[in-house]
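Novice: have a look; sequence and predicted model below, questions after that.
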Amino acid sequence: MISTLRNAWKIPDLRKRMLFTLAMLFIFRLGANIPAPFIDKKLIANLFNTDSGSVLELFNLMSGGAFKRFTIFALGVYPYITSSIIFQLLTIAIPSLERLAKEGEAGRKKIAQYTRYGTVVFALIQAVGLTLGLFRNALTNNTFLGKFTVILVLTAGTAFLMWLGEQITDKGIGNGISLIIFAGIVTKIPQDIYTVSTLYVTGGISIIALILFVALLLAVVTGVVGIQEGQRRIPVQYAKRVVGRKMYGGQSTHIPLKVLMAGVIPVIFSTSILQFLPTLTMFWPNSGFANFVTEYFTIRGTVGIWIYSLLNFILILGFTYFYTMIQFNPVEYSNNLKQYGGFIPGIRPGKPTSEFLSKVLNRITFIGAVALALIATIPLLVNTQSGITLSFSGTSLLIVVGVALETVKQIEAQMQMRHYKGFLK
């Protein structure tokens, strides 16, 4: 990875893209420290020290601490993720959107536009919930203009982050939204290291517990790299054909079916869905509904940690299959093979090929989905049961490692496109 980054830096175009990405992430971190107006930050900090505030720690983690400090980027990119999930599901359910998705680049741009509109709507709803609900006592200006200003600033902050992510994707390196989440999580690492060190020095945890916890984190990193890099190579043979005096085809290649085509997207989607009910409690804080949700549907509840973990496991399985089916269509791939004279040895072209690809894809996707769900869930349970309260574990570790791998792969792909031989090993 270090070698790839060093060699990419030597290429002027890639260096420009990398610098642009770093500049955009710097702007994100800068905005994450600009406070929203008319808010008493001390009251919000006190709220996070109570049980009700702990429910919102995941929002704070994904926003890089902006949520707890209630800055202009307090909502983060969660409204965008929610909007993306909904429109991807609607693409399958609504025929008109399905036709748009199949129209190529023009159709995808139209769906992306709808997703932006949805992001603003969800950001507005969440901003209203925070301003008039959970954090209403923290308002220093209770006039209509004061409330409207706070809601407008929070909504505009999310819209700006969405634009920032799209700029990174278009002009930088990697997926912009994923890198913004990545940057937010990474900023919590120094604080977590300090927390663990303090716990060890004060006797809060034993040396054995600390070693086991670090070993688990290393195992999670190894597991993520393993399932991200694992693939099943299906051999493909192209038939020979004579055109004039020249012979074409006859070469052998393979179809690389990745064990985890969906990457860390299912984890992000699952986390967003599971935060829906806690988000609703922002409208009715300290109510019976809020207490019920906290106890049974968040990791802070005695029963909730197990329900949350089970739902997280199931949702990751479902989203892994869903996202894999979007990325790889066995029928379409089979037709393309047949059109160009390719076939899988021992499998007839056409429907038998698509059925074979579907069978193999389902098997390896199941392995990848279960592994991904376990890697996301087990550290969460260990984290809550061991007494080591860290923000950087489980889901966040998955996202960080996954985004880092995907970004390096995109850099390698950019280098290959430019035909710089000798850089990749």
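Specialist: Thanks, I have the structure now. Residues are numbered from 1 along each chain as shown.
Novice: could you use CA atoms for every contact and neighbour count after this?
Specialist: OK.
Novice: return the residues in contact with the spatially most central residue of the chain.
Specialist: In the chain, the centroid-proximal residue (CA atoms, centre = their mean) is residue 268; its distance is 3.8 Å. By CA atoms under 8 Å, 6 or more residues apart in numbering, residue 268 lies in contact with 81, 399.
Novice: now it: how far from residue 244?
Specialist: As for residue 268, its distance to residue 244 is 54 Å (criterion: CA to CA, to the nearest Å).
Novice: second structure follows, compare the two:
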Amino acid sequence: MLTTLKNAFKVKEIKNRILFTLMILVVVRLGAQLPIPGVSRDVFAAWFEAQTGGAFNFFDQMTGGAFTQMSVFALNITPYITSSIIMQLMTIAIPKLEEMQKDGEDGRKKIREYTRYVTIALAVIEGLAMGIGLYRGGNLMHNNVLDIIMVTAALVAGASLVMWLGEQITEKGIGNGISIILLINIISTIPSDFKLLYDKFLSGKNIVKAGIAGIIILAIILFIVVFVVYLQDGERRIPVQYSKKVVGRKMVGGSTSSIPLKVNTAGVIPIIFASSIMSLPGIILGFIGKTPGGIPGHILAALSSSNWCKPSQPIYSIGLLIYILLVVFFAYFYTSITFNPMEIANNMKKQGGFIPGIRPGKPTVEYLTSILNYVIFIGAIGLCIIAVIPIFFNGYFGANVSFGGTSLIIIAGVVLETIKQIESQMLVRHYTGFLSD
């Protein structure tokens, strides 16, 4: 990876793209420090600390701490991510959007335009909900309707600007802009998490205990990172043979190819969906300002990841089982709407391709479905392992850090994809230079 970056800086065009990306990221981090007028950060920080654990932690991590800072970038790229997921699902459900998706670059541009509109709509809804929540809690300067409008406008403007900055990175920088911004947001929270680990397990301990604790922490982190990279790169290749055919006077075809099925087909989407569903009741009740008691209160506590795996409250770990089931369900659900075995089989048949030992048509569809189900299950189990390990240590040992399996999957996925894009651009540049000579 370091060799790739070193070589990339030798190519002027790629170097300029990397520097442009870094400049945009500096703007994003500066925006995360700009306070919204009329909102007391200290009061909001105290309110945030009073909330029940993990409901807002996941949201704050995705914004790089901008949420707890209550900055103009408090919503950050979360409306855009939600909008992209909604549009991706709608593309499968609505035939017109599906046709638009297949209609080349023009169709994709139209879908991106719709995604922006949905992003703004979501930002307005979320910003208004936050403004009303702050109003109900008495956290606004004058605590009137104008303050609510001001907060909403600032949050919508911030979300819109972050979306635009992400698109500028995609167009003029390196990698997918939104993914890069999400990556830098997550990385920005890691130093404070390591400080928490140091204060909890190393500070004040004798050198032997501190050394053992440090080695265990590093070993766990290293294991998760290696496992994430292995899961992200893992794939099952299905061989495809293309029969020979006569075109004019030439015999063409007869080549061998393969269909790559990624082990983690759905990426981090299942964890994001599951985390969002589990934290949604807590977020809504937090802004409304209600803390239910009795059975509803226990249910809410079970849905919060901060209460899982605690020896003193084992009953709340039922929520972890629900979380795992949701991750597995969304892994199957998301893959089923993005990978169509019947469409793959039909395309293979039209091009004269077949899987060795499998007859074309329905047998191929059944074979692809069975392999896909197996691969999805392995990927879902891998996702659950990555997600549960940090949750276990947070609950059992009190290591209250914000980064977990979701963060590491995002970091590994974005870094690997960006490095591949840099390598591909360097390769294209090399061939262009070779041809021009």
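Specialist: Sure thing, it's come through. What you are looking at is a predicted structure, and each value in this text was computed from that prediction instead of being measured.
Novice: and the TM-score between them?
Specialist: Scored by TM-score structural alignment, normalised by the length of structure 1, the superposition of the two chains gives a TM-score of 0.89; 421 aligned residues with a CA RMSD of 2.8 Å.
Novice: rewinding a little: quick one: map the residue nearest to the centre of structure 1 onto structure 2.
Specialist: Under the alignment defined by TM-score structural alignment, residue 268 of structure 1 corresponds to residue 272 in structure 2.
Novice: which residue ranges of the stretch 301-437 of structure 2 form helices?
Specialist: All helices of the stretch 301-437 of structure 2, identified by DSSP state H, counting those that start in this stretch, fall at 318-338, 341-350, 362-397, 405-436.
Novice: the longest one - contacts with which helices or strands?
Specialist: I take that to be helix 362-397 of structure 2. If contacts are counted by 3 or more CA pairs under 8 Å, 6 or more residues apart in numbering; DSSP states H and E, helix 362-397 of structure 2 sits against helix 207-233, strand 256-262, helix 318-338, helix 341-350, helix 405-436.
Novice: and of the ones you listed, who's closest to residue 387 of structure 2?
Specialist: With CA to CA as the measure, helix 405-436 is the member of these nearest residue 387 of structure 2 (4.3 Å).
Novice: can you check what angle separates that closest one from helix 362-397?
Specialist: On the basis of axes from the mean of the first three to the mean of the last three CA atoms, to 10 degrees, helix 405-436 of structure 2 is oriented at 130 degrees to helix 362-397.
Novice: check which residues of helix 405-436 of structure 2 are buried.
Specialist: Within helix 405-436 of structure 2, the residues scored as buried using 16 or more other CA atoms under 10 Å are 405-416, 418-419, 422-423, 425-426.
Novice: show me the one of the helices of the stretch 301-437 of structure 2 that comes nearest residue 96 of structure 2.
Specialist: Residue 96 of structure 2 sits nearest to helix 318-338 of all these, at 15.9 Å, using CA to CA.
Novice: average gap between that closest one and structure 1?
Specialist: Comparison of helix 318-338 of structure 2 with structure 1 after fitting gives an average deviation of 3.1 Å (mean CA distance after the TM-score superposition for structure 1).
Novice: for that helix, packing partners?
Specialist: Packed next to helix 318-338 of structure 2, using 3+ CA pairs under 8 Å, 6+ apart, are helix 78-93, helix 269-288, helix 294-303, helix 362-397.
Novice: ok, back up a step: redo the helices of the stretch 301-437 of structure 2 as TSV? Include distance to residue 262 of structure 2.
Specialist: Output for the helices of the stretch 301-437 of structure 2, formatted as TSV (distance: least, CA to CA, whole Å):
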stretch	distance to residue 262 of structure 2
helix 318-338	10
helix 341-350	14
helix 362-397	8
helix 405-436	12
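Novice: so which of the ones you listed is nearest residue 176 of structure 2?
Specialist: Residue 176 of structure 2 lies closest, by CA to CA, to one member of those: helix 405-436, at 7.7 Å.
Novice: quick one on the thing from earlier: between the helices and strands packed on helix 362-397 of structure 2, which one is closest to residue 284 of structure 2.
Specialist: Among those, helix 318-338 sits nearest to residue 284 of structure 2 (CA to CA), with 18.0 Å.
Novice: show residues contacting the closest one.
Specialist: Counting by CA under 8 Å, 6+ apart, 89, 92, 265-266, 269-271, 273-275, 278, 302-305, 308, 373, 376-377, 380-381, 383-384 sit against helix 318-338 of structure 2.
Novice: which among those residues end up buried?
Specialist: In the contacts of helix 318-338 of structure 2, burial by neighbour count holds for 265-266, 269-271, 273-275, 278, 302-305, 308, 376-377, 380-381, 383-384, counting by 16+ other CA under 10 Å.
Novice: how far away is the residue sitting furthest away from the middle of structure 2 from residue 16 of structure 2?
Specialist: Here the centre of structure 2 is the reference, and by CA atoms, centre = their mean the most remote residue is residue 249, at 51.4 Å. Noted for residue 249 of structure 2: a distance of 49 Å to residue 16 of structure 2, by CA to CA.
Novice: neighbours around the closest residue in space to residue 260 of structure 1 that isn't next to it in sequence, how many?
Specialist: Nearest residue to residue 260 of structure 1, sequence neighbours excluded (CA to CA, 6 or more residues apart in numbering): residue 368, at 5.1 Å. Residue 368 of structure 1 has 27 neighbouring residues, counting by other CA atoms under 10 Å.
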